[in-house]
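Student: Okay, predicted coordinates and the sequence, questions at the end:
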Amino acid sequence: MSDSLKHLDFSKLKTYSIKDRISKVDIKDFSVPWKKGESFSAFLDTLPSILAGNDLRYVINAICLASKNDRPVCFAMGGHVIKTGMSPIIIDMMKKKVLTMLSMNGSGIIHDLETAMVGRTSEDVAQSIGNGSFGMAKETSYFINQAIKNAQNQSIGLGKAVGDLILKENFKFKALSLTAMGAALDIPVTVHVAIGTDIIHMHPDFDAAACGKASLYDFKLFALKIANLEKGVFINAGSAVIMPEVFLKAVTLVRNLGYTLDDFTTVNLDFIRHYRPMTNIVNRPTLGKGKGLSIVGHHEILIPLIFAGVMESL
């Protein structure tokens, strides 16, 4: 032990009463034990008014307020959201006119199409990468590349082209397709592709120019909707790079063009906190009047919780 520590006089320590101290946690904010047979609204009321308990209620209230006031509620996502079985809930929110735009990266249309076509998706990559069979399902490539051709011929976006094709082919599980329901309900579904990231890009019939043009169309549609996001809500679920980057570019674009985009809510939902969603969704765009929140958890738990809360409130 050093000489300086030997000579510290602990008896001279300055103290104060805990009754005079500001504390960040109060028992009035504690959770309430669950009572058997209570409603879901009662369950939400039992959550502590602390950290994510507060954030969850804030997100639910923000979505409800935007919906009641006819303001946008935009839902962006990675393909993992489909793979965790969330399509029925998202479609229900589209039908109830809560969600006003759906956006996804390139993997989203792959899982969406396969779900509609055969009721299954998400191959075992670890098992198939060794023998080179990963991503080689012929039907997936054929139909999405056909949708890309249709987008080129009809001068439409990629999301609508995939949805229209699923409806035209009358796939058995089309009612579980996000793009098909978007097309049927006339709700924009935008798809934002990074060339080389998706299995269809490996196939010989892939037309990169046509795909890029269709995805650019969707970016312009996306930006048009973001231009009206004031007092609305933007949710990003599970996209770690593509959708956060697309959103940030759309925000600066519409502000540059003179649109008012100051007071809105952004939400990031994922099971870890990634750099880009935190900076490009939660923090940077909402500086000023806006509010950004990040709730950490699994999609298959958070998304049902949030939208069940929305339905209870609406």
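Tutor: Alright, I've got the coordinates.
Student: contacts, neighbours, all on C-alpha from now
Tutor: Noted.
Student: Can you tell me the SS state at A250?
Tutor: Following DSSP: H, G, I helix; E, B strand; the rest coil, A250 is assigned to helix.
Student: what about the strands in the protein?
Tutor: 73-77, 101-105, 189-192, 233-237, 265-270, 291-296 (DSSP state E).
Student: would a markdown table of those with mean neighbour count and distance to L5 be doable?
Tutor: Output for those, formatted as a markdown table (neighbours: other Cα atoms under 10 Å; distance: least, Cα to Cα, whole Å):
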| stretch | mean neighbour count | distance to L5 |
| --- | --- | --- |
| strand 73-77 | 24 | 56 |
| strand 101-105 | 24 | 59 |
| strand 189-192 | 28 | 61 |
| strand 233-237 | 25 | 52 |
| strand 265-270 | 24 | 47 |
| strand 291-296 | 20 | 43 |
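Student: so can I have a markdown table of those strands showing distance to K220?
Tutor: Converted to a markdown table, the strands of the chain look like this (distance: least, Cα to Cα, whole Å):
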| stretch | distance to K220 |
| --- | --- |
| strand 73-77 | 15 |
| strand 101-105 | 12 |
| strand 189-192 | 9 |
| strand 233-237 | 17 |
| strand 265-270 | 20 |
| strand 291-296 | 24 |
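Student: how far does stretch 179-193 stretch from start to finish?
Tutor: Using Cα to Cα, to the nearest Å, one end of stretch 179-193 lies 15 Å from the other.
Student: Excluding its own residues, what touches that stretch? List them.
Tutor: 91, 94-95, 100-106, 108-109, 112, 157-160, 162-167, 174-175, 178, 211-212, 215-216, 218-219, 221-222, 242-243, 246 (Cα atoms under 8 Å, 6 or more residues apart in numbering).
Student: this is the comparison structure:
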Amino acid sequence: MPYPKFNRDKLDIKRLIDRKSKVYIERDHIPVNQIPLNLSDSVILLINQTVARIKRARELNRSVILAFGAHTIKNGMAPTLIALMKEGWITHLATNGAGIIHDWEFAFQGKSSEDVRENVNLGQFGIWDSTGFYINLALIVGAYEGLGYGESIGKMVHREGLDIPETSFLYEFARNNIESKPEQVAAAIDFLGVINHFSIPSGFMKIPHPYKKYSVQGNAYEMKIPFTGHPMFGHDIIYTHPMNHGAAVGRTAENDFLCYAQSVSNLENGVYLSVGSAVMSPMIFEKSMSMAQNIKIQYGEHIENHYILVVDLAESNWNWNKDGEPPMDNPAYYFRYCKTFYRMGGEMHYLTADNRDFLLALHQKLK
């Protein structure tokens, strides 16, 4: 017998427009020409080395992947990330579910970030109409269309809306394609259930995004540069909304993981930048690198000349590139994300810096 489940339909969902937000994108974004601060000579030397490796990777048409945590978006770094894409330096961006949400909220309403302590106490944290409704619906639409997680949201931002088919079309599609396209039929049936449950009218659903110029995933979609989302179920505020649909999350996130793994498979003489992501980035990288090596080895090849730079605020005095993996009695051994990336082969460095200063310096030196 199934375990009892929480009924999200009973939630009192407040309007997003009434939420107090702490970050306003027009006021708080970081201009691309802002001078980075607090960078030591040794840090600048490592950034210069990274710049040289990125330029070489692009000359060789190899992957330059930037994976980052949500604070990179929340810190107002969208202009720099967009510039790195437009100028051709970055070939793939990856973030977690929170990064997707902050980017979307900035595009939709120009502000994001709520007071967690206050709103949990009020029984209101994350329980907002527009964020939960539109992001989840975009994922349901994207799952039916065969898109990825970040791609689904980026498309909604870029087009400022979603295509909602007639229910009769979805019924007919399901009947006619159950054997030839079972995955898409399953997604179509899920879509049907959501349309009926929420009485969603067919046609183009207009969803204005007046601040979409600040959306990294919207710009990535327009430029056809992969921007992949790598969520963990239950981690993000969209899971509080009744529109949330696990199958759609799974389908789109799987597509993005495989897209990411494809980029990792092109990392020989390429560059991987992991900025402020202690869990998502190292975890998806090690699985993708293992799959990529599996295929390369079958063809007598091996990925071994890749360059990894890990950037975070935590101080570390251990030189991973020079001294290797520390012994288990050294606290540096438990610097989990560095340990993971060090074991991935290639050349790995760790840099202590604020993501704003690092990305500003990186872009300005590349340019």
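Tutor: Perfect, thanks for sending it. Computed from a predicted structure; not experimentally measured.
Student: Kindly provide the TM-score of these chains.
Tutor: In this superposition the chains share a TM-score of 0.80, using TM-score structural alignment, normalised by the length of structure 1; 263 aligned residues with a Cα RMSD of 2.0 Å.
Student: coming back round to it: with respect to L56 of structure 1, which of the strands of structure 1 lies nearest?
Tutor: In terms of Cα to Cα, the element of the strands of structure 1 nearest to L56 of structure 1 is strand 291-296, at 7.4 Å.
Student: Next, the contact list for the residue minimising distance to the centre of structure 2, please.
Tutor: Nearest to the geometric centre of structure 2 sits T95, at 2.4 Å (Cα atoms, centre = their mean). If a contact means Cα under 8 Å, 6+ apart, then T95 of structure 2 has A67, F68, G69, A70, F227, T228, G229, H230, M280, S281 as its contacts.
Student: can I get the residues you listed in TSV with distance to L192 of structure 2?
Tutor: What follows is the contacts of T95 of structure 2, written out as TSV (distance: Cα to Cα, whole Å):
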residue	distance to L192 of structure 2
A67	34
F68	35
G69	34
A70	32
F227	27
T228	26
G229	24
H230	25
M280	32
S281	34
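Student: Name the surrounding residues that touch stretch 216-230 of structure 1.
Tutor: For stretch 216-230 of structure 1, the external contacting residues (Cα under 8 Å, 6+ apart) are 71-72, 101, 103, 156-159, 188, 190-192, 246, 250-251, 253-255, 259-264.
Student: what range in structure 2 matches that stretch?
Tutor: Mapped onto structure 2 using TM-score structural alignment, stretch 216-230 of structure 1 covers residues 254-268.
Student: still on that earlier bit, list the ones among the contacts of stretch 216-230 of structure 1 that fall in helices.
Tutor: The helices, defined by DSSP state H, take in L158, G159, V246, A250, V251, L253, V254, R255 from the contacts of stretch 216-230 of structure 1.
Student: ok so, going back, now list the buried members of the contacts of stretch 179-193 of structure 1.
Tutor: The neighbour count (16 or more other Cα atoms under 10 Å) marks 91, 94-95, 100-106, 108-109, 112, 157-160, 162-167, 174-175, 178, 211-212, 215-216, 218-219, 221-222, 242-243, 246 as buried among those.
Student: Please say which position in structure 2 P88 of structure 1 maps to.
Tutor: Using TM-score structural alignment as the criterion, P88 of structure 1 maps onto P79 of structure 2.
Student: ok, and for stretch 252-266 of structure 1, which residues are buried?
Tutor: T252, L253, V254, Y259, L261, D262, D263, F264, T265, T266.
Student: Repeat that for stretch 161-169 of structure 2.
Tutor: G161, L162, I164, P165, T167.
Student: which residues touch W104 of structure 2?
Tutor: Going by Cα under 8 Å, 6+ apart, W104 of structure 2 touches I153, V157, S215.
Student: Now do the same for A292 of structure 2: its match in structure 1.
Tutor: Aligning on TM-score structural alignment places A292 of structure 2 opposite V254 in structure 1.
Student: and that match, what does it touch?
Tutor: Here V254 of structure 1 is in contact with A223, L224, I226, A227, L261 (Cα under 8 Å, 6+ apart).
Student: Looking at those residues, which is nearest S133 of structure 1?
Tutor: Within those, proximity to S133 of structure 1 (Cα to Cα) peaks at A223, which comes in at 37.3 Å.
Student: Alignment lookup: G110 of structure 2 to structure 1.
Tutor: In structure 1, G110 of structure 2 lands on G119 (TM-score structural alignment).
Student: Would you confirm that that match contacts F173?
Tutor: Yes. Under the criterion of Cα atoms under 8 Å, G119 of structure 1 makes contact with F173 at 6.1 Å.
Student: Next, format the contacts of W104 of structure 2 as TSV and append distance to N196 of structure 2.
Tutor: Output for those, formatted as TSV (distance: Cα to Cα, whole Å):
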residue	distance to N196 of structure 2
I153	22
V157	24
S215	31
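Student: Distance-wise, check Q152 of structure 1 relative to F143 of structure 1.
Tutor: 14 Å.
Student: I306 of structure 1 too?
Tutor: Distance, I306 of structure 1 to F143 of structure 1, using Cα to Cα: 34 Å.
Student: likewise Y58 of structure 1?
Tutor: From Y58 of structure 1 to F143 of structure 1 the distance is 41 Å (Cα to Cα).
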